[in-house]
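Participant: Just a sequence and a predicted model for now, questions to come.
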Amino acid sequence: MFLKTREFNQYERYILEAAGRCDLDQFDKDHLFTTDKRLLGEQLFYERIKDCIGGAKIWDMRLRLNGQSQYDFIIVADGKIMHFDTKYYEGQYNYVKGNFVSENGYVINNPLALQTKQHMRLQRFVDKMGISYEVVSCIIFVGEQFNVSGFNGDKRILFDKDICKIVNRLNRREVTSEEMEIARTFLEHYDYKGMHTRIHYYPFEEMKKGVKCPKCRNFLPIAEKNAKKVRCQCGCEYTKKEVVRLAFDAIYVLKNSGVTVRDVVEFTGVGRTIVQQV
């Protein structure tokens, strides 16, 4: 069971909505790239474990003990508190002195260095709370298109093929009340400070209009007059009222001010009557 799933902070919501609507500056382009990669890896892992009957699960946890640490997934199960740091990469890599080096020279710098710091802070928190569960931290490279040569194995580093083992373990038995209580203790100490990066608002009137699909983030087609639903190229379908609500949220984030009926009509192609009803 998931007690918490991923929520975008204000800056993430903005750059994800602004992407494809205007030219982003280099700062935002860099953050958009890392945000996209991070969210893709997290989403893939979430989809694989969300229906497991065991474990009290948290997607995105932040703790502050001598600095803030962010944890992609915390799972409390079988006497263990397991932290999974998900990463998404594609292509062929070589493992060289703790680094992962791609064929074109891109380097994933010693991911275990940060993981070790996160693990120590997590262990400190567990000890402080008086929780007698073993702390286990792993980096997991999700996605079948990531291949590594020269890696001799490290129990702290997992790959896509290992997710099946995690799923099987989490399906051995149902989550317990004790595990749920421990997970709630974590959430009571969620640290909201330092989550927001500066936002540079681009001119709203110069942005490309349209509503993005929440699943694939591609633009939805403009609603046809007599159609009841709008269908995305990824296969997802939305009623016109759902499209209006998505448009309102997007415009509110992008405009950083009041949303008008005219704004929503121009974004969606939905008639004024339905927009006003919503």
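Facilitator: In hand now; what should we look at? Residues are numbered from 1 along each chain as shown.

Participant: all contacts plus neighbour counts: C-alpha atoms, from now on.
Facilitator: Fine.

Participant: Show residues contacting stretch 81-94.
Facilitator: For stretch 81-94, the external contacting residues (Cα atoms under 8 Å, 6 or more residues apart in numbering) are 37-38, 40-42, 45, 71-76, 100-103, 115, 133-143, 145-151.

Participant: Included below, for side-by-side comparison, is a second structure:
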Amino acid sequence: MLLKSCELPYRLKYYQSLSGRASMSRKQIKDQAIYQAGYHGECLFAEMIRSYEHATVLWDITLSNEKGESQFDFIVIHDYSVFHYDIKNFKGKYQQNGDILVSQTGYNVKRPDMQLSCAHNVLEAAVKSYDWQYEVESYLVFINETFYFEGVRSPHWLYRSLLKQHLAAYENSHLMLSRNKQLGQFLINNHQPNVHLDVPIKTAFSEVADGLKCPLCLKKITITFDGKKYYSCPICKKVVSGKELLLSNLCDLYYLKGAPFSIREAESWCNSPSRTTLKRLLKANFKSTGQKKAVRYYLEN
């Protein structure tokens, strides 16, 4: 049971909004690729764990206590055990050089075992403060099927080939789902999002192109709103509803500006659609601040 899910991180929303509106730097492209791969790996694990109804699953939790602060990709509660899974979407062959993992392509990453240990201590302290009877286990999950390590594998490493067998333990239940759900809710209540860790490399808003962009192919397009419910993208030819088209571009405006915007800014950004339609969409999907002509719209990140 997925008690807490995770939507697309703000960092990736920003880069998706920027795509097609400005040329991205090499650093931005690299940053997007790294975080996109990481999120894709988490999505793969979420699909694998989703079917185990007897397990209480939390996706993306940050906890802070006397042991420190850590972000957890997945926490799974089953019977009297709490499992932490740190997902790594590394591709290809790696070998160890000191405390560094080196890929065949020359990509270097610090061996993540120490980070796992620190996170384990934070989670264990949080769980024991709720109920000392629960035991905590932590694992690094190398979710990509192509990952291969030349060296001694830690017992806390799980390869994709071992994952199905490991997760099969969640098929059995001792009927503690209600109690485990309460522990899961306790951890959710103590979740402290670390927004400073989810910051993209930004482009000045003045350098970003306004106008409409297809939410499917992410290309800039020219469409005249004439009251139809659906519109065909001139580039990818796929059909999208007018509501989805406008909402996607309004989200682009907020993420790229990085601040609340006015109805006039929204009209200009979206090539002057119906103000009534815009207001209806903004009221249903955005928060607002201010009154009358000073109203500004924003999203909760």
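Facilitator: Received the coordinates, thanks. Keep in mind the model is a prediction, meaning the values are calculated, not measured.

Participant: Mind giving me the PyMOL select for the contacts of stretch 81-94 of the first structure, buried ones only?
Facilitator: Here is the PyMOL command that selects the buried residues among the contacts of stretch 81-94 of the first structure (16 or more other Cα atoms under 10 Å):
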select buried, resi 37+38+40+41+42+45+71+72+73+74+75+76+100+101+102+115+133+135+136+137+138+139+140+141+142+143+147
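
Participant: Strands - which of the contacts of stretch 81-94 of the first structure land there?
Facilitator: 71-76, 100-102, 134-142, 146-149 (DSSP state E).

Participant: Would you state the strands of the stretch 151-300 of the second structure in chain order?
Facilitator: Under the criterion DSSP state E, counting those that start in this stretch, strands of the stretch 151-300 of the second structure are mapped to 157-159, 230-232, 239-241, 287-289, 296-298.

Participant: mind checking which of these is nearest residue 261 of the second structure?
Facilitator: strand 296-298 (5.0 Å; Cα to Cα).

Participant: still on that earlier bit, need the winner for burial among the strands of the stretch 151-300 of the second structure.
Facilitator: Across the strands of the stretch 151-300 of the second structure, averaging neighbours per residue (mean count of other Cα atoms under 10 Å) puts strand 296-298 on top, at a mean of 20.

Participant: could you say what helices and strands that one packs with?
Facilitator: strand 287-289 (3 or more Cα pairs under 8 Å, 6 or more residues apart in numbering; DSSP states H and E).

Participant: Pull the distance from the strand it packs on to the chain's centre.
Facilitator: In this view, strand 287-289 of the second structure has its centroid 24 Å away from the chain centroid, taken as Cα atoms, centre = their mean, to the nearest Å.

Participant: quick check: it aligns to which part of the first structure?
Facilitator: On the first structure, no counterpart of strand 287-289 of the second structure exists by TM-score structural alignment.

Participant: For the nearest residue to residue 156 of the second structure once chain neighbours are set aside, give me its contacts.
Facilitator: Take residue 156 of the second structure and drop its neighbours on the chain: the residue closest to it by Cα to Cα, 6 or more residues apart in numbering is residue 139, 4.8 Å away. Contacts for residue 139 of the second structure (Cα under 8 Å, 6+ apart) come out as 83-86, 116, 156-158.

Participant: Reformat those residues as a markdown table; add distance to residue 184 of the second structure.
Facilitator: A markdown table is the format used below for the contacts of residue 139 of the second structure (distance: Cα to Cα, whole Å):
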| residue | distance to residue 184 of the second structure |
| --- | --- |
| 83 | 12 |
| 84 | 12 |
| 85 | 15 |
| 86 | 17 |
| 116 | 20 |
| 156 | 23 |
| 157 | 24 |
| 158 | 23 |
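
Participant: Which one of the residues you listed is nearest to residue 268 of the second structure?
Facilitator: Looking at these and their distance to residue 268 of the second structure, the nearest is residue 86, at 43.4 Å (Cα to Cα).

Participant: Look up the closest residue to that closest one, ignoring the ones flanking it.
Facilitator: Closest to residue 86 of the second structure by Cα to Cα, 6+ apart is residue 140, at 4.9 Å.

Participant: before we move on, what about residue 238 of the second structure?
Facilitator: Nearest one to residue 238 of the second structure, counting by Cα to Cα, 6+ apart, is residue 232 at 5.6 Å.

Participant: I'd say that neighbour and residue 224 touch.
Facilitator: No: between residue 232 of the second structure and residue 224 there is no contact under Cα atoms under 8 Å: 11.2 Å.
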